[in-house]
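**Q** dropping a prediction and its sequence here:
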Amino acid sequence: MVDAPTVLGWDGWRALDEESSARHLAEALEALVAAGTLADQPVEPLARPLSGAMDEAALWIARGGAPGRGTGARPAPGGPAGPGLTPARRAAGGGRRAAGGGS
């Protein structure tokens, strides 16, 4: 992951990302919109920053970062994608599992 942009070139690396993980992310977001979990909206404007954030997180981990250790990070109010949830899903707790709720 760290060497990919150097070895493949920036354009080659971006093309591979678009063909694989970015495409899968967009498909997952489309499924969430179709299921009514996310409000009806174009997924491209949501997929781009999410894909970039996931790439950055992967690079950070690859360079020795450890999730949850010493970052001081806290979950955002409303949880992940909270503002994008439909009003019904938000009222129902945003689809989050209860504490100790198993799978």
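**A** Cool, the structure landed.

**Q** rest of the way, CA atoms for contacts and neighbours
**A** Fine.

**Q** what comes up buried for stretch 46-54?
**A** For stretch 46-54, the neighbour count (16 or more other C-alpha atoms under 10 Å) marks 47, 51 as buried.

**Q** check stretch 16-30 too.
**A** Residues of stretch 16-30 classed as buried by neighbour count (16+ other C-alpha under 10 Å): 18, 22, 23, 25, 26, 29, 30.

**Q** gap between the third one and residue 6?
**A** To residue 6, residue 23 is 22 Å away according to C-alpha to C-alpha, to the nearest Å.

**Q** same check, this time on the fourth one
**A** Counting by C-alpha to C-alpha, the separation of residue 25 from residue 6 is 24 Å.

**Q** now swap in the last one and tell me
**A** Counting by C-alpha to C-alpha, the gap between residue 30 and residue 6 amounts to 32 Å.

**Q** want to compare, so here's the second one:
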Amino acid sequence: MNTAEEVSPDEIESARKLGARNEAEVLRAVARMTQAHAATCLGVSASTVSRTLEDLPRWAQMLAALGLQVAPIGSMVVDSEDLRSLKRMALRYLEADLQQLPGQG
């Protein structure tokens, strides 16, 4: 029995791009903290971290295929619908505020 799903070329390209961003984000974090620091936090050697990073492209792509992205602690990830709602509310506020300015309307 074939359990493969149909995946559009756009979905594949989107996952590839997100995978590349995931990988880059992890590599930036490792560069900031160093492999030695990560190793100490994990209780392993720096060479173990280095070997683990060899699988990073595959894991970054896996996260992307699952619709997940890597974001630094302190970042705020907002659902696109929530962001659209916030923009609509801000626009309504700004339009109302502009109507109350002296010399307007």
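**A** It's in. Since the model is a prediction, treat every value here as computed from it, not as a measurement.

**Q** quick one: TM-score?
**A** After superposition, the two chains reach a TM-score (TM-score structural alignment, normalised by the length of structure 1) of 0.32; 54 aligned residues with a C-alpha RMSD of 3.4 Å.

**Q** redo the buried residues of stretch 16-30 of structure 1 as TSV? Include secondary structure and distance to residue 59 of structure 1.
**A** Shown next, in TSV, are the buried residues of stretch 16-30 of structure 1 (DSSP: H, G, I helix; E, B strand; the rest coil; distance: C-alpha to C-alpha, whole Å):
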residue	secondary structure	distance to residue 59 of structure 1
18	helix	17
22	helix	16
23	helix	19
25	helix	18
26	helix	21
29	helix	23
30	helix	26
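
**Q** which of those lies closest to residue 91 of structure 1?
**A** Proximity of the buried residues of stretch 16-30 of structure 1 to residue 91 of structure 1 (C-alpha to C-alpha) peaks at residue 29, which lies at 20.2 Å.

**Q** next, format the buried residues of stretch 16-30 of structure 1 as JSON lines and append distance to residue 46 of structure 1.
**A** What follows is the buried residues of stretch 16-30 of structure 1, written out as JSON lines (distance: C-alpha to C-alpha, whole Å):
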{"residue": "18", "distance to residue 46 of structure 1": "14"}
{"residue": "22", "distance to residue 46 of structure 1": "11"}
{"residue": "23", "distance to residue 46 of structure 1": "12"}
{"residue": "25", "distance to residue 46 of structure 1": "10"}
{"residue": "26", "distance to residue 46 of structure 1": "8"}
{"residue": "29", "distance to residue 46 of structure 1": "8"}
{"residue": "30", "distance to residue 46 of structure 1": "10"}
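
**Q** fine by me, thanks again.
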